[in-house]
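Enquirer: No letters, just coordinates:
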């Protein structure tokens, strides 16, 4: 009886049911869209942070770059010896550590022994500036005066000169400057550190026995720029390296051009038994802040940077859009949803007031108030479920449209201080720099999760219950006499 009556009443009031369903659908669709876009923002931010840290890295330990001493610029210097030949090729590499002040390698073991730390590994970041070119020696030539010069200008007393001072003509210098980043990695622990976020797409990575082997893994972008392939060779300060692998970052772009074994990097950078960054993995990701405090309190003078610290340095359109989605978008969703619930409740209550004769007659036939209320609530829940289904369709469609369009967002990452890259990681500025910026471009997606769908269904039922409760309360207060008074 309940089902038959419900179907008949909904069929009789199609327009009213459609209006209520559409109101709820718009609110639910907006909630789904905002939730999906917010999830896409979080996913994009995770990509940015992964490109800085590496997969499986929870925090980094660095030391702030000390200020240059008086009289020293802290910048690179180059010296070329004088030679007698008129045209001489010159080449010099300047290798400097970057990413903050160097730390003793023994600190890696000390950090690994802290409470809450699962593992720790050190890396050495270097910046190589290569200057090569040639000097060309000029030639001295004498200039002779001309008697036709009017007045003999330039000669004392206006007389003419039979000869002038020799002048050097020609000569000069032509040099190219190339700067690139190199990171020394612990080849025995590549699962943690700068190489953890890279995927070998050609060749192979290091083996644990290649601690002193002159081999290198090159980032894909740098290999393309220099036309390096597996088997290609290059030199750093006279040391010849062989490319054994080409690596592609799992997300965004790599800030490191070359990876070499840590021992060789320490030799090139004159940093024996030193590292610039210690990568740390915690035993429990929920205790990262506690581990950070533990390291800072037990190892003085170091800077511990977590992913939360890095997130605060990300700016650009990604950060702005994320703020809008999490603040303005959510409040807008709540406001629209509340308005949709209110409209549904008012429309349901208004529909009940127009069914006075119907409900009064039902009560006169013996229907109790609870049965009348159940009828109104049932109709409202059905309207809510229809609105939920329509809202899910609209919301999922909008989310897929965002993913299909994939608008580009930029993320500008400045360092947290200390003269290095992000959190002291590879790819930062050279010594003396206190902030660096790296701009990445991220394609926005709007993934729809099952949790979001479940939330939409819950909102649809809630909207139906709210509307039904108001309408049912009004219907339950009607008396059979009301039906007689409504008869004209």
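Expert: Sure thing, it's come through. Everything numeric here is computed off the predicted structure, so don't read it as measured data.
Enquirer: Please count neighbours and contacts with C-alpha atoms only from this point.
Expert: OK.
Enquirer: From what I see, residue 474 and residue 351 are in contact.
Expert: No: with contact defined as Cα atoms under 8 Å, residue 474 does not reach residue 351; the gap is 10.4 Å.
Enquirer: Helices of the stretch 351-488 of the chain, start to end?
Expert: Taking DSSP state H, counting those that start in this stretch as the criterion, the stretch 351-488 of the chain carries its helices at 356-364, 369-405, 450-476, 480-485.
Enquirer: Columns mean neighbour count on top of those, output as CSV?
Expert: Output for the helices of the stretch 351-488 of the chain, formatted as CSV (neighbours: other Cα atoms under 10 Å):
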stretch, mean neighbour count
helix 356-364, 19
helix 369-405, 21
helix 450-476, 21
helix 480-485, 15
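Enquirer: Second structure follows, compare the two:
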């Protein structure tokens, strides 16, 4: 009898049912879109941080910044040329390899960090920058027994970044953010081989290809692979085996950064504290620390989605619940004669209430179906036609384009050294099963709220009300 009456009433009041269901559906659709966009923002931010950190990296360890006035001896670049006269001037070329940030840690730090409780893996890397100066001195005035005087000089300066990777442990570090699109990556036995992997943009700029030669400080390196960054700029222009990079930068048994993976994401705070306590003279930076430095359109859009978007969806959903409840209560008011007659025929108040709640629950489920459909369409539209957002990782002045963790800036960790690093990411709106389950729950809740309004009013009706309507 319950389902027969329910089916008949839904057919008779299709327009009213559609109005109630549409209101609920609109609120549910907005919740789905906002939740999906917020999830997309979080995923985009993760991609930005991974482009700097490397896949699977939970934190990095760098040398702690020296207090003002206690910086110690700093190795500065020094160019030396032979300026003796050779006719119209001899060609000059020098490469100077500098450790990024001029701050390094002993390579033994990697083992100390890896021994901490909760650390699943620790890998060291060395970030450096090569400055290449080439050109020639102009002819000067040569006098017997005296140095050459006068003349001019025409020199060009080029620079590119180098990252020394531990080829035996390539699962962590900036190279993981790039995909090998030509050739291969390093072999585990190539710990000190004269081989290199180059970024695709740098390879195109310099005309390099797999099998070609790259000369750094007079040594020739065979290009074995070309890597393309998955998002944003590459972490480095050239990747070399760690031992080779250390030799070039005069930093034997030293690293600039230790990349750390923890056993459980819930233990990040504890591992951070343990490293800071047990490995003195270091700065530990987690992804949460870097996330606080993200600015640009990604940060703005994320704030809007998490703030204004969430409140808007709550307000619209609450309004939809209230309106559906009022419409249901109003519909019950128009059915006074019907419910009064049913009570006169023996229906108890509880049965009438259950009938109204059942109808409202069906309205809510219909609204849920509509809301899920519209919400999925909205999420798809955001993913297909959404804008490309820019994320800027702020830091202290002194950084440069294409920097990696441990880059120029005087040390002090990735937050400081990530200055001027900008990454473009496409906005997506992934819909999770949790979001869909939330939509179903809201649909049921909306139906129960509306049914509660209508059921309360229906339970107060008396058979005498129906008789007065007949009269």
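Expert: That came in fine, so what should we check first? All of these numbers come straight from a predicted model, not from anything done at the bench.
Enquirer: Let me see the contact set for the counterpart of residue 462 of structure 1 in structure 2.
Expert: Residue 462 of structure 1 maps onto residue 445 in structure 2 when the alignment is built from TM-score structural alignment. Residues in contact with residue 445 of structure 2 (Cα atoms under 8 Å, 6 or more residues apart in numbering) are residue 364.
Enquirer: what's the answer for residue 76 of structure 1, then?
Expert: Neighbouring residues of residue 76 of structure 1 by Cα under 8 Å, 6+ apart: 94, 96.
Enquirer: if we can go back for a sec, now render the helices of the stretch 351-488 of structure 1 as JSON lines, adding distance to residue 5 of structure 1.
Expert: Shown next, in JSON lines, are the helices of the stretch 351-488 of structure 1 (distance: least, Cα to Cα, whole Å):
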{"stretch": "helix 356-364", "distance to residue 5 of structure 1": "12"}
{"stretch": "helix 369-405", "distance to residue 5 of structure 1": "8"}
{"stretch": "helix 450-476", "distance to residue 5 of structure 1": "16"}
{"stretch": "helix 480-485", "distance to residue 5 of structure 1": "19"}
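Enquirer: Go through those and name the closest to residue 69 of structure 1.
Expert: With Cα to Cα, the closest approach to residue 69 of structure 1 among the helices of the stretch 351-488 of structure 1 belongs to helix 369-405: 52.7 Å.
Enquirer: who does that closest one touch, helix- and strand-wise?
Expert: helix 2-12, helix 14-53, helix 356-364, helix 450-476 (3 or more Cα pairs under 8 Å, 6 or more residues apart in numbering; DSSP states H and E).
Enquirer: what about the aligned residue in structure 1 for residue 256 of structure 2, distance to residue 448 of structure 1?
Expert: With TM-score structural alignment as the criterion, residue 256 of structure 2 lines up with residue 276 in structure 1. Distance of residue 276 of structure 1 to residue 448 of structure 1, computed by Cα to Cα, to the nearest Å: 41 Å.
Enquirer: the more surrounded of these two?
Expert: Between residue 276 of structure 1 and residue 448, residue 276 has the larger neighbour count (other Cα atoms under 10 Å), namely 29 against 19.
Enquirer: Could you give the secondary structure assignment for residue 192 of structure 2?
Expert: Judged by DSSP: H, G, I helix; E, B strand; the rest coil, the three-state class of residue 192 of structure 2 is coil.
Enquirer: Quick check: the residue mapped onto it from structure 1 vs residue 275 of structure 1, distance?
Expert: Counting by TM-score structural alignment, residue 192 of structure 2 lines up with residue 212 in structure 1. From residue 212 of structure 1 across to residue 275 of structure 1, the span is 16 Å (Cα to Cα).
Enquirer: swap in residue 307 of structure 1?
Expert: In this view, residue 307 of structure 1 and residue 275 of structure 1 are 21 Å apart by Cα to Cα.
Enquirer: check contacts around residue 449 of structure 2.
Expert: 321-322, 325.
Enquirer: Stretch 328-346 of structure 2 corresponds to what range in structure 1?
Expert: Using TM-score structural alignment, the residues of structure 1 aligned to stretch 328-346 of structure 2 are 348-366.
Enquirer: What is the linear distance spanned by that stretch between its boundary residues?
Expert: Distance between the two ends of stretch 348-366 of structure 1: 23 Å, counting by Cα to Cα.
Enquirer: Which residues does it contact?
Expert: Residues outside stretch 348-366 of structure 1 that contact it (Cα under 8 Å, 6+ apart): 369, 372, 380, 467-468, 470-472, 474-475, 478-484, 486-487.
Enquirer: Distance check, the spatially closest residue to residue 65 of structure 2 that is not a sequence neighbour against residue 395 of structure 2.
Expert: Distances taken as Cα to Cα, 6 or more residues apart in numbering place residue 412 nearest to residue 65 of structure 2, at 4.4 Å, with adjacent residues excluded. Distance from residue 412 of structure 2 to residue 395 of structure 2, counting by Cα to Cα: 10 Å.
Enquirer: And for residue 76 of structure 2?
Expert: To residue 395 of structure 2, residue 76 of structure 2 is 22 Å away according to Cα to Cα.
Enquirer: So for the two, which sits in the more crowded spot?
Expert: Using other Cα under 10 Å as the criterion, residue 76 of structure 2 and residue 395 rank with residue 395 on top: 20 against 10.
Enquirer: ok, back up a step: neighbour count for residue 212 and residue 275 of structure 1, which is higher?
Expert: Higher neighbour count among residue 212 of structure 1 and residue 275: residue 275, with 29 against 13, using other Cα under 10 Å.
Enquirer: isn't that one right up against residue 103?
Expert: Yes: with contacts counted by Cα under 8 Å, residue 275 of structure 1 reaches residue 103, the gap being 5.2 Å.
Enquirer: Show me the helices in the stretch 151-300 of structure 2, by range?
Expert: Under DSSP H, counting those that start in this stretch, the stretch 151-300 of structure 2 gives helices at 200-206, 242-248, 268-278, 287-291, 297-304.
Enquirer: ranking those helices by burial, who's on top?
Expert: Of all the helices of the stretch 151-300 of structure 2, helix 242-248 has the most neighbours on average by mean count of other Cα atoms under 10 Å, namely a mean of 22.
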